[in-house]
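Student: predicted model and sequence below, questions to follow.
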Amino acid sequence: MSIKRINVGARMSSAVVHGDTVYLAGLTADDAKADVKGQTKQILDKVDKFLAEAGTDKSKVLSANIWLTDISTWSQMNEVWDAWVSPGNTPARATVEAKLAAPGLSVEIMIQAAK
């Protein structure tokens, strides 16, 4: 089975397609000064972009892992998530509090999807 890598870097790829499964890396916002809603929107825009490059879309998302630096911002993140997620196609999902790799980042999202 072939493996397709998208946006390949020295350390990681933004997405990897293996068979009929798409794996997105943990994605963060480009503008770390944005609030949780803004960062979540930026990330979900990236998710849409990488899923499209892989030949799929958000209606095929299987699972999502979400990390927040402050779990009390869960409802703010969910407001953006709920407006984005495909109705009737909600994935398995976990959301936890964790420190993120760079200062200012508040949200990180990792997705797996079917093609």
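Tutor: Arrived safely.
Student: going forward, measure contacts and count neighbours with C-alpha atoms only.
Tutor: Noted.
Student: so which residues of this structure form strands?
Tutor: All strands of the chain, identified by DSSP state E, fall at 3-8, 13-18, 21-24, 61-68, 92-97, 107-114.
Student: relative to strand 107-114, how tilted is the fourth one?
Tutor: Angle between the axes of strand 61-68 and strand 107-114 is 170 degrees (criterion: axes from the mean of the first three to the mean of the last three Cα atoms, to 10 degrees).
Student: for the longest helix belonging to the chain, buried residues please.
Tutor: In the chain, taking DSSP state H as the definition, the longest helix is helix 36-53. Using 16 or more other Cα atoms under 10 Å as the test for burial, helix 36-53 gives 36-44, 46-47, 50-51.
Student: what is the nearest of those to residue 69?
Tutor: residue 36 (9.7 Å; Cα to Cα).
Student: would you list the strands of the chain in CSV and tack on mean neighbour count and distance to residue 86?
Tutor: Below are these laid out as CSV (neighbours: other Cα atoms under 10 Å; distance: least, Cα to Cα, whole Å):
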stretch, mean neighbour count, distance to residue 86
strand 3-8, 13, 23
strand 13-18, 19, 20
strand 21-24, 22, 17
strand 61-68, 19, 9
strand 92-97, 13, 13
strand 107-114, 22, 13
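Student: and here's the other structure:
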Amino acid sequence: MTIKRLEVGARMSGIVIHGDTVYLSGQVGEGETVTDQCKYALAEVDRLLAAAGTDKTKILQTLIYLSDMSDFAEMNAAWEAWIDPANTPARATSEAKLAAPKYKVEFTVTAAV
């Protein structure tokens, strides 16, 4: 089975496709609030999935990292406004120290083609 890498950088690829599975690198967002960062990051997820030939209705799993679990409800509101309610993926949310202090949320997505 072949592996296809898109948006390849020195440290990572933005998209890796193996067979019928798409793996996205973690997506963070810009903005001051968790809502702003979620909207930005999830728009990037949409863009990357489209580049891989799929969309959010085919997401299999999402791992969500919050820098502070007190932002869980705000993140959920942004997530629920974005995700297709008929095609919700398996999901886990954890608190983690993110790559830079300005980041409040990160999404890691695995999807089917």
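Tutor: Good, I have the coordinates. Computed from a predicted structure; not experimentally measured.
Student: who wins for proximity to residue 31 of structure 1 among the strands of structure 1?
Tutor: strand 107-114 (11.3 Å).
Student: and that closest one, what does it pack onto?
Tutor: Other elements packing on strand 107-114 of structure 1 under the criterion 3 or more Cα pairs under 8 Å, 6 or more residues apart in numbering; DSSP states H and E are strand 21-24, helix 36-53, strand 61-68.
Student: let's go with 10 Å and repeat that
Tutor: Counting contacts by 3 or more Cα pairs under 10 Å, 6 or more residues apart in numbering; DSSP states H and E, strand 107-114 of structure 1 is packed against strand 13-18, strand 21-24, helix 36-53, strand 61-68, strand 92-97.
Student: excluding its backbone neighbours, what's nearest the aligned partner of residue 38 of structure 1 in structure 2?
Tutor: In structure 2, the residue matched to residue 38 of structure 1 (TM-score structural alignment) is residue 36. Ranked by Cα to Cα, 6 or more residues apart in numbering and with sequence neighbours excluded, the top spatial neighbour of residue 36 of structure 2 is residue 30, at 6.8 Å.
Student: surely the one you found meets residue 44?
Tutor: No: Residue 30 of structure 2 is not in contact with residue 44 according to Cα atoms under 10 Å; the separation is 11.0 Å.
Student: overlap in contacts, those two.
Tutor: Listed as contacting both residue 30 of structure 2 and residue 44 by Cα atoms under 10 Å, 6 or more residues apart in numbering are residue 38.
Student: include distance to residue 75 of structure 1 when you put the helices and strands packed on strand 107-114 of structure 1 into JSON lines, please.
Tutor: Putting those into JSON lines (distance: least, Cα to Cα, whole Å) gives the following:
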{"stretch": "strand 13-18", "distance to residue 75 of structure 1": "27"}
{"stretch": "strand 21-24", "distance to residue 75 of structure 1": "23"}
{"stretch": "helix 36-53", "distance to residue 75 of structure 1": "9"}
{"stretch": "strand 61-68", "distance to residue 75 of structure 1": "11"}
{"stretch": "strand 92-97", "distance to residue 75 of structure 1": "11"}
